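Engineer: A predicted structure for the sequence below; I have some questions about it.
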Amino acid sequence: MINKISKGFWKKTARIILRNRIIILLILLGITVFLAMQWKNMRFTFTEANLLPDHHPVNVEYNKFLDTFGEEGNLIIIAVKDSNLFTPENFNEWNKLSKQLQAKPEVDAVISTESLQKLVKNTEKHQFELEPLIKNELKNKAEVDSIKDELFLKLPFYESLLFNKKTHTIRTAIYIDKEIVNTSVRKDFVINDFEPLIDDFEAKTGLDVKVSGMPYIRTLNSQSIIDEISMFIGAALGVTSLIFFFFFRSFRATFISMIVVIIGVMWAFGILGLLHYEITVLTALIPPLIIVIGIPNCIFLINKYQQEVQKHGNQAKSLQRVISNVGNATLMTNITTAAGFATFIITESKLLKEFGIVASLNIFAIFVLSLLIIPIIYSFMPLPKTKHLKHLNTKWINTFVGWMENSVRNHRIAVFIISLIALIGSIIGIYQIRISGSLIEDMPQDAAFFDDIRFFEKEFDGILPVEIMVDTKRKNGVLKLTTLRRMEELETLIKEIPELSDPISVTNLVKYSKQAYYNGNPNYYQLPNNQENTFILSYAKKSANNADLLKSFVDSTGQIARITTFMQDIGTDKMEGIEADLWKKIHKVLPQDRYDVTLTGKALVFMKGTKYLVKNLVMSLALAIFLISLFMAYMFRSFKMIIVSLIPNILPLIITAGMMGFLGIPIKPSTILVFSVAFGISVDDTIHFLAKYRQELTKSHWNIRKSVYNALRETGVSMFYTSIVLFFGFSVFMLSSFGGTKALGGLVSFTLLIAMLANLILLPALLLALERNIANKQVLKKPNIDVLPKSSKE
């Protein structure tokens, strides 16, 4: 009954499409224009991808820190490691650069040698005052050397912040206005103001300026994403059109397919704008993804049209059969592909949820476009010429299909042995996979700013902030000497961890206050004793400047302090070990009954986000397998058939995971996507093959062997065509400068190639080996859905 309804529905659909061609084209044009008008709402992301849901405890703690101390990711750092900096001309230019940056409205503050303030004691007023290190322009080398000596030898407070004492690297800290750090204004400042000033300084002095800091890195990273979108779209169109033309040898067929996918890309951008979603490193992949997934739809539809024309030469009948026969199959395969992406919607990660929604919507949209546009355009054109149909009998394709048939017919044992060896080897490889939660690992490693990141890691022990927030549970509890000593003890323990930089906190300021009290003698850069503390605090309380310095380290009530350290770019395993080590040290020094301590910062938030995401993506993959299993069950009504159909689709995933382990490719947000994406696409081949196989069973009166070989010959060509398009289509992502996107492209391409071989060799071999238990009348006689309805005899 369902089959009759389905066949009737598709025949009616074919009539409606072909009888209302002009109206449908006008509707599609209207939708395209409407969605093109939504492009203005597209926004490129100006914040880091938050992989955790807003209500997650890690996010709650991080937001609590931001509420207390403000945005932490607003620091840009520039540095020079060159002895030629310490000449009067170059040093004055360095200080001039700081003044120019400070003059920009987007800059909140600049801490540099030019603006560096020394804390000095005013005995008459009994208070501390700030005195500039450099009062006038430096005129000779002796003055520069004097400033250099004072900086390196007498001002330990600024060590690690402004200089590396061992290598004499000098740096400047530029604090961007917190109000604009997550807006487009930041991008305009970095591209139009900041970079030209750096370039001008380098041209004048010949010095190499290293630049880092999250606002700068995020800006250039976002720009790289924007630049790559057009590259991906161009590469995907170029590669798929060349392959398509190579297979079909028809400019007309190639042109029609390109029209379909270009409109699909326009819709993809329009849907992003309509939903007001930001373009992130993931959603940027959707337009080229639509091209890669859309072309196989075009291959199936055009191939069927040309086959029908070759059979009887009747255009109207050919177009009607294209819609009624292939439309259903294409719908089913697009549903399974969309399901693979739609499973991301169940994750609580905003980043993945948006990616899943837009990708699944656009996959369905490209199906509708191909089903409507291809038959309608062909209906206005003359029948394909004989030369356009030659590819249907291409010798090398027939040779490939013959090789597959021979493998299934004569080498089934070898197929099973190779599959088993691959499975065992892959399981061994899986145990070698590591999880990576690095903020930096996926960034363009050939970019100049990536080299600068490594420079700062080497010179200043990292750029990824880790924040320890200490709540003393009482007003002004931070400045109690017992608290300061405990904090200093913790900081000493932190210095023992090689992956972390020297921490910065209020203890540094208190030590500096004692040094200033003793007339700047660096030997007194230490915490005061009880007696000294009384005198020093009396000076500090009268000093407005000291209060300004204090607010960077202590909240307004004096109850909560922060300890800031910076972490190197390390793997998740190491990061988790460091976090555990830190907590041990914290609990040892700051008893839980007296202090509430929070450990947060971008590095830790991203690590936790990666772990959370991996867990959610594993769940989404499991859901995709479950949903598609239900779909198979509904189609074939057999648990055994579900198992057989899943084997050639899960085996490629296991092989890919094993390869990742052997090649050292870590599990991270970008690479974990591979499995859901590849599974959703590869299962299409299984559906096509099994549907054709079931159809052949009916024709051959349940001759199983004959049906398997006929199905292999019938579907082999189309499956080979689409798999090659998908392989090279996803391979364009390997052009990316982002490690994650590159890995995604390579791994999906590899997985789909293995999946094609599994579906065309292993699946038929399994059907023949298990024919008595599975492939019988009872299992396949009355399917719920006829994916490939029998061609009518009309």
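Structural biologist: Cool, got the structure. Source: prediction; values computed, not measured. Numbers count the residues shown, from 1 in each chain.

Engineer: switch to C-alpha atoms for all contacts and neighbour counts from now on
Structural biologist: Fine.

Engineer: Helices along the stretch 151-300 of the chain, start to end?
Structural biologist: For the stretch 151-300 of the chain, helices defined by DSSP state H, counting those that start in this stretch occupy the ranges 184-188, 195-205, 214-248, 251-274, 286-312.

Engineer: Figure out which of the ones you listed is closest to Val589.
Structural biologist: Taking CA to CA, helix 214-248 is the member of the helices of the stretch 151-300 of the chain nearest to Val589, at 31.0 Å.

Engineer: before we move on, back to that, highest mean neighbour count across the helices of the stretch 151-300 of the chain, which stretch is it?
Structural biologist: By mean neighbour count, with neighbours taken as mean count of other CA atoms under 10 Å, helix 286-312 ranks first of the helices of the stretch 151-300 of the chain at a mean of 23.

Engineer: got the helices of the stretch 151-300 of the chain as TSV, with distance to Leu351 columns?
Structural biologist: Below are the helices of the stretch 151-300 of the chain laid out as TSV (distance: least, CA to CA, whole Å):
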stretch	distance to Leu351
helix 184-188	19
helix 195-205	30
helix 214-248	15
helix 251-274	13
helix 286-312	13
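
Engineer: Identify whichever of those helices lies nearest to Ser112.
Structural biologist: Among these, the nearest to Ser112 by CA to CA is helix 195-205 (14.9 Å).

Engineer: Tell me how far that closest one lies from the chain's centre.
Structural biologist: Per CA atoms, centre = their mean, to the nearest Å, the displacement of helix 195-205 from the mean C-alpha position of its chain is 33 Å.

Engineer: Can you spell out which helices and strands pack onto that helix?
Structural biologist: Helices and strands touching helix 195-205, by 3 or more CA pairs under 8 Å, 6 or more residues apart in numbering; DSSP states H and E, are helix 88-102.

Engineer: Output the contacting helices and strands for the helix it packs on.
Structural biologist: Using 3+ CA pairs under 8 Å, 6+ apart, helix 88-102 sits against strand 107-111, helix 141-154, helix 195-205.

Engineer: quick one: contacts of it?
Structural biologist: By CA atoms under 8 Å, 6 or more residues apart in numbering, the list of residues contacting helix 88-102 from outside reads 84-85, 107-110, 112-115, 137-141, 144, 172, 174, 194, 197-198, 201, 205.

Engineer: also this one, for the comparison:
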Amino acid sequence: MKAQEIYKKFVWQYQKVWLIIIFGFMIFCGWQVAHLPVVTSTDAIIPRDSLWHYYEKFREQFGADDGIAVVLHNPKGIFNPKTLAYIQKLTSVFEDVDEIESVLSLTTIEDIRGGEETFEVEPLIGDEIPTDPKTLAHLKERARKNPLIFRNLVSEDFKTTLLLLRTTYRGEDLNFENRLMHKVESILQKNPPPPSVEIHLAGWPVVNVNMAAYMNKDLMVFIPGCFVLLCILIYIFLHSWRAVLGAAVIINLSLIAAMASLKLVGGALSPMTSVLAPLTMALALADVIHLTVTYFKLSPRERSVSRAVAITWAPCFLTSLTTAIGFGSLLISRVPSIREFGSAAALAMFIEYFLTFTLFAFLLPWIRQGKFKLGFNKTLVEPLAKNYPWWSYKVLILFVLLFVLSILQIDKIKVDTNVIDFFHHSTPVYKDIDFVDKHLGGAQTIEISLENPKGDFLDPHLLKKIDEVARWLEKHPLFYQAISPAEFFKLMNRAFHQEDENYFRVPDSRELISQYLLLYGGDELAHFLNEDQNWARISARTPEHSSEKINEAITELNQKLAQVFKGTGVKYTVTGKTYLVNRTAEDIVKSQVESLATAAVLIFGIMFLVLRSFRLGLLSIPPNIFPLVVNFGFMGIMGIPLNTSTATISAVAIGIAVDDTIHFLIRYKRNRKNREPVSAVKTTLRQKGSAVFTTSLSLVAAFLVLGVSKFIPTVQFGMLSALVIGLALLGDVLLLPALIYLLRKFF
């Protein structure tokens, strides 16, 4: 039974049944969308592997390393009564927040003091704020001599200080940071700083919540903006308001289905998945355009929905399949949110295909009743077809030159993810983090976990090795300040020797260290040494955000740790939020090579099978490899790095770019049966040119909408995807016909 007869018998005759099914399905999708979670944490991109689970145990023991730094800056200096009183007030208010475990500030940080017969562990600044200059000068000098305070809580010029809000352990609560930031900002609004004091916020929660905020703002622009733009383009291309209304229905339903697919695959709306909405809306238009153009290009006597469906269902299914394969190749990634994005987008492609060949097909007779006119026929398609093949060799020379130039630029691409550079430099979040980086060495840390399964860390030999690593970190250009258990014992040793600076060192006696530990009555050491003294932590602050530089520094750090702890039995592990995020960024880029290779093999394999011609299969490769190579060359020239955003483009784009190649070659093969190559190409351009231009330019326009974002990865994804689709269009209407002419004898 022919496809036309099957469609008539099982679909067209049961329109009401299919409409009821579609209605029920969309109600189900709407329910799923209503319960789609929103994730605001970068935890969502970190693979749940052994390193993640170790990090969970680490922060359960020592506390979260991804707190909020509330930074106060006073050009007149922070050691004055009004500023210190404000710090005390904020500290007290923040300590009452459920999401905050403790607050480390000048009014809570431990100052270990000693004299001839005294040993005290008290906050640097007590309940009463001193007002006389001598006392303030004395406290300032004590702060200078305390490594827990100087260059850690206060800057070297004593004009900047921070309140470190240590968060409670939260497990998999991915909305935790959003709640926390809302409370912190509310407290700061209700408690404004004194004159001349400015406030800056930094830390992973600040970065994550701002990412989510920009994502929400983007979606408020992308969805309506993309929808309006696509509707305008449909009218420009087809000159039919009825076609606009019909396409608008499919675009909206496909959007709902895509968001529902994200929920069904266990995903959530996040910065990594936010581009799914405009992407699906644009792709939903492709099958609509091809079906509509085919329907109206049929002669009045042959024109019927079943006939148009019979001609287009197979190539449209193949384009949906290859696009889904491009998305599906992201399942190779170790990153949860990328896998969820790939799965949801792949599923959405088949739902969009189903809606086009049922609901939209049912609307075609109604659309036919209005005005209709195909765009691009006179302006682009007919001139191309009429003047073919005289432009073929000129096009080939141009494409070869551009291809070679791009190849030469690819080696300039760097693999680097800089989370802070994801924000425009004019945004408040970028300015705040940049300020903290410059004045206090940043708010993010690299954590080192040290375990001694056969003993403890009260051994002076091991404490000195820990101190050696901490001092090495402070001398490293990428790190600013390092705190370890050794700092506490050095402070206690100095205090027990009447504050003699010569004794600011790790004691040589285990008994003396044990005695210090018994006398120590503070809480801060617990963040760096566990109760059994067999698990220790070194925390090193860094102002660097480049994954490339941080990973290079971590490689050096691992070499240093291996050298220092060789033969001691101590197990060392580099961990922490910063380490995991940067490692994941590298994994994303590396896994995309596998994704691209997988997608290319599967997609071109399908092309060979569908075309049932090895030669035509080979012919499909250059027009689709060319856009990817030029894209990488452009990235090299412009200095755009391979990061968590740009690395996913190639695997996705190859699935989209190949769509028009499929439509062109399938129609060319049919036309080739009774025509010679040149005539077959001309006929194919006239038959498919309008649809190819319309779908490709619609995709380009939809991706360009992403350029209005203030979130740099979204801008890069949109601009580069638009470039790839635009180049793929040129590859299909110029390079492919030129290759057919060049190789006409071979084919």
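Structural biologist: Nice, thanks for sending it over. What you see is a predicted model, and the numbers here were worked out from it, not measured in a lab.

Engineer: care to give me the TM-score?
Structural biologist: Here the TM-score for the pair of chains, by TM-score structural alignment, normalised by the length of the second structure, is 0.94; 747 aligned residues with a CA RMSD of 2.6 Å.

Engineer: quick one on the thing from earlier: type out the ChimeraX command that picks the buried ones from the contacts of helix 88-102 of the first structure.
Structural biologist: Here is the ChimeraX command that selects only those of the contacts of helix 88-102 of the first structure that count as buried (16 or more other CA atoms under 10 Å):
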select :85,107,108,109,110,112,113,114,115,137,138,144,172,174,194,197,198,201
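
Engineer: about what we covered before: is it possible to export the helices and strands packed on helix 88-102 of the first structure to TSV including distance to Lys475 of the first structure?
Structural biologist: Shown next, in TSV, are those (distance: least, CA to CA, whole Å):
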stretch	distance to Lys475 of the first structure
strand 107-111	28
helix 141-154	33
helix 195-205	44
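
Engineer: so which of these gets nearest Ile17 of the first structure?
Structural biologist: Closest approach to Ile17 of the first structure among those is made by helix 195-205 (55.7 Å; CA to CA).

Engineer: Report the mean deviation for that closest one after fitting onto the second structure.
Structural biologist: Helix 195-205 of the first structure differs from its equivalent in the second structure by a mean of 3.2 Å after superposition (mean CA distance after the TM-score superposition for the first structure).

Engineer: quick one: which of the helices of the stretch 151-300 of the first structure is nearest Phe34 of the first structure?
Structural biologist: Among these, helix 251-274 comes nearest to Phe34 of the first structure, with 8.0 Å by CA to CA.

Engineer: For the counterpart of Pro271 of the second structure in the first structure, list the residues it contacts.
Structural biologist: When the first structure is aligned by TM-score structural alignment, Pro271 of the second structure is paired with Val281. Applying CA under 8 Å, 6+ apart to Val281 of the first structure gives the contacts Ile225.

Engineer: what about Val281 of the first structure, distance to Ala173 of the first structure?
Structural biologist: 28 Å (CA to CA, to the nearest Å).

Engineer: Touching, Asp508 of the second structure and Pro460? I think so.
Structural biologist: Yes - counting by CA atoms under 8 Å, Pro460 is a contact partner of Asp508 of the second structure at 5.7 Å.

Engineer: more neighbours, these two?
Structural biologist: Legend: neighbour count by other CA atoms under 10 Å for Asp508 of the second structure and Pro460, higher for Pro460 (19 against 13).

Engineer: Helix, strand, or coil at Met381 of the first structure?
Structural biologist: When classified by DSSP: H, G, I helix; E, B strand; the rest coil, Met381 of the first structure comes out as coil.

Engineer: Now the residue nearest the centre of the second structure: closest residue in space, sequence neighbours ignored.
Structural biologist: The residue lying closest to the centre of the second structure (CA atoms, centre = their mean) is Met272, at 4.4 Å. Closest residue in space to Met272 of the second structure, ignoring its immediate chain neighbours: Ser337 at 6.3 Å, by CA to CA, 6 or more residues apart in numbering.

Engineer: Wasn't that neighbour part of a strand?
Structural biologist: No - applying three-state DSSP, one finds Ser337 of the second structure to be helix, outside a strand.

Engineer: That one: neighbouring residues, count only.
Structural biologist: 28.

Engineer: Quick one: map it onto the first structure.
Structural biologist: In the first structure, the residue matched to Ser337 of the second structure (TM-score structural alignment) is Leu351.

Engineer: Can you tell me how far its match is from Val748 of the first structure?
Structural biologist: Per CA to CA, Leu351 of the first structure is found 20 Å from Val748 of the first structure.

Engineer: Next up, the contacts around Tyr214 of the second structure.
Structural biologist: Ser709, Lys710, Phe711.

Engineer: right, and out of those, which lies closest to Thr695 of the second structure?
Structural biologist: Nearest member of the contacts of Tyr214 of the second structure to Thr695 of the second structure, counting by CA to CA, is Ser709, at 23.3 Å.

Engineer: What residue in the first structure is paired with Pro389 of the second structure?
Structural biologist: Under TM-score structural alignment, Pro389 of the second structure pairs with Arg409 in the first structure.

Engineer: Next secondary structure after the helix or strand where its match lies?
Structural biologist: According to DSSP states H and E, Arg409 of the first structure maps onto helix 395-410. Per DSSP H and E, the first helix or strand lying C-terminal to helix 395-410 of the first structure is helix 412-430.
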